[in-house]
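J.: Show me the folded form of this:
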Amino acid sequence: SSGPPGPAASAPLPPPPTLPPTLSVSTSFTPLPSSVGAALELQLHSEKTKVVELGRRCTELEVKSGTFENVVCVLNREVERFATTMEAGNRQHKLDQDKIEALSNKVRQLERTVGLKDLTVAEMEGRLREMSATTFDGVFIWRISDFAKKRQDAVAGRAPAMFSPAFYTSKYGYKMCLRIYLNGDGTGRGSHLSLFFVVMRGLSDALLKWPFNQKVTLMLLDQSSREHIIDAFRPDVTSSSFQRPVSEMNIASGCPLFCTLSKLDGKNSYIRDDTIFIKAIVDLTGL
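T.: So this is what the prediction gives:
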């Protein structure tokens, strides 16, 4: 009999790997020349100096940058404050402008109101003067002051004619006035003082007899020797000048050659203190 099997025979091991040949490193070097070393040290020192200088400059710039940032921050606050102030100023300016405009409008309105009141007062004063000069007996004396100026205005054509205040034959009688041309009118222009009689529209015309037919006497009064210049006429009842008025005044009628202007030049007794007096007398017979 055969005995138990013995251990199996081992397979042969592979050969170890072949290592590459080891490189040998030489630890020896050739020393640099001393001049090259010195140059390198000098260059290294220069670079270190530059680095230090750059660091210092960076530090300075950082400090300056911080300062600049602070300044910018302050300026920004100032700009914001200024902008706020400007905005408030603009609002106040707008309010002031609105106030000024409102006040200007009020002043203009007050000026218009005052102007109208002045005009009303002037009209009332004129009416009072007329009322104080008004007569109710057919006799009227017209005082004309500042004669030289008014005569010059007539010569220049600025005010060729003047109307007197109204007067009446009675309280409810005919309403009349005078019209004078200090440098003449019509055939008397430039050579004579022309004087006319005017029938006016009155409140009592419906109660009166028409046409107007009362004798009229006109006078330039001599202020010293009583040598008055007088003209008189009786109305032409066919003339429209003496019919019942349909407008404020009828056409004037009277004396275009009432008085030569030469009588008023130089020394004369018709002008005293630069004033003349005209008198009108309406005959009341039959009224």
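J.: Please make it C-alpha for all contacts and neighbour counts, starting now.
T.: OK.
J.: can you pull out the helices in this structure?
T.: With DSSP state H, the ranges of helices along the chain come out as 34-133, 147-156.
J.: Next, format those as JSON lines and append distance to Lys279.
T.: Compiled in JSON lines, the helices of the chain are given as follows (distance: least, C-alpha to C-alpha, whole Å):
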{"stretch": "helix 34-133", "distance to Lys279": "13"}
{"stretch": "helix 147-156", "distance to Lys279": "16"}
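J.: So which of those helices is nearest Asn250?
T.: Comparison of the helices of the chain against Asn250 by C-alpha to C-alpha identifies helix 34-133 as nearest, at 19.4 Å.
J.: follow-up on the earlier one: could the helices of the chain be laid out in JSON lines, adding mean neighbour count and distance to Leu218?
T.: JSON lines is the format used below for the helices of the chain (neighbours: other C-alpha atoms under 10 Å; distance: least, C-alpha to C-alpha, whole Å):
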{"stretch": "helix 34-133", "mean neighbour count": "12", "distance to Leu218": "17"}
{"stretch": "helix 147-156", "mean neighbour count": "16", "distance to Leu218": "19"}
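J.: what's the closest of these to Leu221?
T.: helix 147-156 (14.2 Å).
J.: Now do the closest one: which elements does it pack against?
T.: With contacts defined as 3 or more C-alpha pairs under 8 Å, 6 or more residues apart in numbering; DSSP states H and E, helix 147-156 has no helix or strand neighbours.
J.: can you list contacts of it?
T.: Helix 147-156 is contacted from outside by 159-161, 181-183, 190, 274-276, using C-alpha atoms under 8 Å, 6 or more residues apart in numbering.
J.: Tell me how far that helix lies from the chain's centre.
T.: 35 Å (C-alpha atoms, centre = their mean, to the nearest Å).
J.: how about this one, so we can line them up?
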Amino acid sequence: MLTDNLGKIKSLIQDIGRTIENCVHLNLERQTKQAMLDGIYAQFGEIKKSSDNNIKLIESLHGMLMDMSKLLEEIRLKSFNRPKLLTSDNTFIWSINFLTLRNSGQPMQSEPVHTSQSGYRLCLGCDITTDERNEKHVSISFTILLGEFDAILSWPVPFSITLSILDLTLAKKHITCSIPTKSKALTFQRPISSANPPFRVEKICPVDTLSKTGSNYVQDGFMFIEACIDFTADSRHEIPDVGLKKTAYDPMKTDVPFNMLVN
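T.: A predicted model of the protein is given here:
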């Protein structure tokens, strides 16, 4: 019986040894897994830190993009709001869709233009009139607009103005009207409202002349009106009473009765 008990005790001791050995292995495996988990937690912490930094970077970049967009919009608006100026040769050329003008019969007006950054503000106009013989003519006009710098400018406008319908061929036989300013004309006085009464050049050219095929003055459906201001001379001291000079659509006619020009 003692032998049997010793055998059982020995077997139990072996089982306990195996159990202890298993526990040691399990503990080592737990430590290994814990080390892996600690590594994963550390990596997660680094990823979270990097992610937080990336989020801050993205937010910063988004703010910069918003600022740039705002700046670009301000630049765009300034570009649109910047006044249109005369060219270096003191001219302004206005393109008109002649077909639209002829077919609609509605008056057209150009965008405002400034003679300089702090100069006169003006615009051109164009419309079609019908005379007593039911013949249609193109009329053009010149208007002084209320400007920001009117207080420092000379009034009435002292400079000669030339309006032309441009000949688009090499012949350059422009239809031209020279308008010396007149001190008594309200057109050239300092504006007290948004715009002065326009100075109109009536019947400067028959519509038929511009409508005919191959017209020198219309190309691809467009005609061009040019305004040129002569800043080299003061016209107030050389104003004729009648007979403003005009080169008509008929090259043989160089003088036009004063009553064709209305202000």
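J.: Just give the TM-score of the two.
T.: The TM-score (TM-score structural alignment, normalised by the length of structure 2) is 0.53; 156 aligned residues with a C-alpha RMSD of 2.8 Å.
J.: And the helices of structure 1: which comes nearest Gly286 of structure 1?
T.: Per C-alpha to C-alpha, nearest to Gly286 of structure 1 of the helices of structure 1: helix 34-133, 25.2 Å.
J.: what residues are up against the closest residue to Leu261 of structure 2 other than its chain neighbours?
T.: Nearest non-adjacent residue to Leu261 of structure 2, counting by C-alpha to C-alpha, 6 or more residues apart in numbering: Val201, 4.6 Å away. Applying C-alpha under 8 Å, 6+ apart, we find Val201 of structure 2 in contact with 139-141, 177, 260-262.
J.: could you flag which of the residues you listed are buried?
T.: Neighbour counting with 16 or more other C-alpha atoms under 10 Å marks 139-141, 177, 261 as buried within the contacts of Val201 of structure 2.
J.: Which ones among those map onto strands?
T.: 139-141, 177, 261 (DSSP state E).
J.: how close does the aligned partner of Gly184 of structure 1 in structure 2 get to Ile20 of structure 2?
T.: If you follow Gly184 of structure 1 across to structure 2 using TM-score structural alignment, you land on Thr129. Thr129 of structure 2 is 116 Å from Ile20 of structure 2, where distance means C-alpha to C-alpha, to the nearest Å.
J.: hang on, the earlier thing: want to throw the contacts of helix 147-156 of structure 1 into TSV with distance to Gln243 of structure 1 and neighbour count?
T.: Shown next, in TSV, are those (distance: C-alpha to C-alpha, whole Å; neighbours: other C-alpha atoms under 10 Å):
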residue	distance to Gln243 of structure 1	neighbour count
Ala159	28	15
Pro160	26	19
Ala161	23	19
Tyr181	23	25
Leu182	27	27
Asn183	28	25
Gly190	31	17
Asp274	37	12
Thr275	34	14
Ile276	31	20
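J.: Can you add distance to Val79 of structure 1 and give these back as JSON lines?
T.: Formatted as JSON lines, the contacts of helix 147-156 of structure 1 follow (distance: C-alpha to C-alpha, whole Å):
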{"residue": "Ala159", "distance to Val79 of structure 1": "70"}
{"residue": "Pro160", "distance to Val79 of structure 1": "73"}
{"residue": "Ala161", "distance to Val79 of structure 1": "75"}
{"residue": "Tyr181", "distance to Val79 of structure 1": "79"}
{"residue": "Leu182", "distance to Val79 of structure 1": "78"}
{"residue": "Asn183", "distance to Val79 of structure 1": "79"}
{"residue": "Gly190", "distance to Val79 of structure 1": "82"}
{"residue": "Asp274", "distance to Val79 of structure 1": "77"}
{"residue": "Thr275", "distance to Val79 of structure 1": "78"}
{"residue": "Ile276", "distance to Val79 of structure 1": "81"}
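J.: from those residues, which is closest to Cys58 of structure 1?
T.: Ala159 (96.7 Å).
J.: so what's the closest one up against?
T.: Ala159 of structure 1 touches 150, 153, counting by C-alpha under 8 Å, 6+ apart.
J.: if I look at it, how far off is Thr187 of structure 1?
T.: Distance from Ala159 of structure 1 to Thr187 of structure 1, by C-alpha to C-alpha: 18 Å.
J.: Next: Lys106 of structure 1.
T.: Distance from Lys106 of structure 1 to Thr187 of structure 1, counting by C-alpha to C-alpha: 54 Å.
J.: Pro235 of structure 1 too?
T.: Pro235 of structure 1 is 20 Å from Thr187 of structure 1, by C-alpha to C-alpha.
J.: and if you look at Arg77 of structure 1?
T.: The spacing between Arg77 of structure 1 and Thr187 of structure 1, counted by C-alpha to C-alpha, is 91 Å.
J.: counterpart of Ala88 of structure 1 in structure 2?
T.: In structure 2, Ala88 of structure 1 lands on no residue (TM-score structural alignment).
J.: Counting neighbours, what do you get for the counterpart of Asp222 of structure 1 in structure 2?
T.: With TM-score structural alignment as the criterion, Asp222 of structure 1 lines up with Asp167 in structure 2. Close neighbours of Asp167 of structure 2, defined as other C-alpha atoms under 10 Å, add up to 19.
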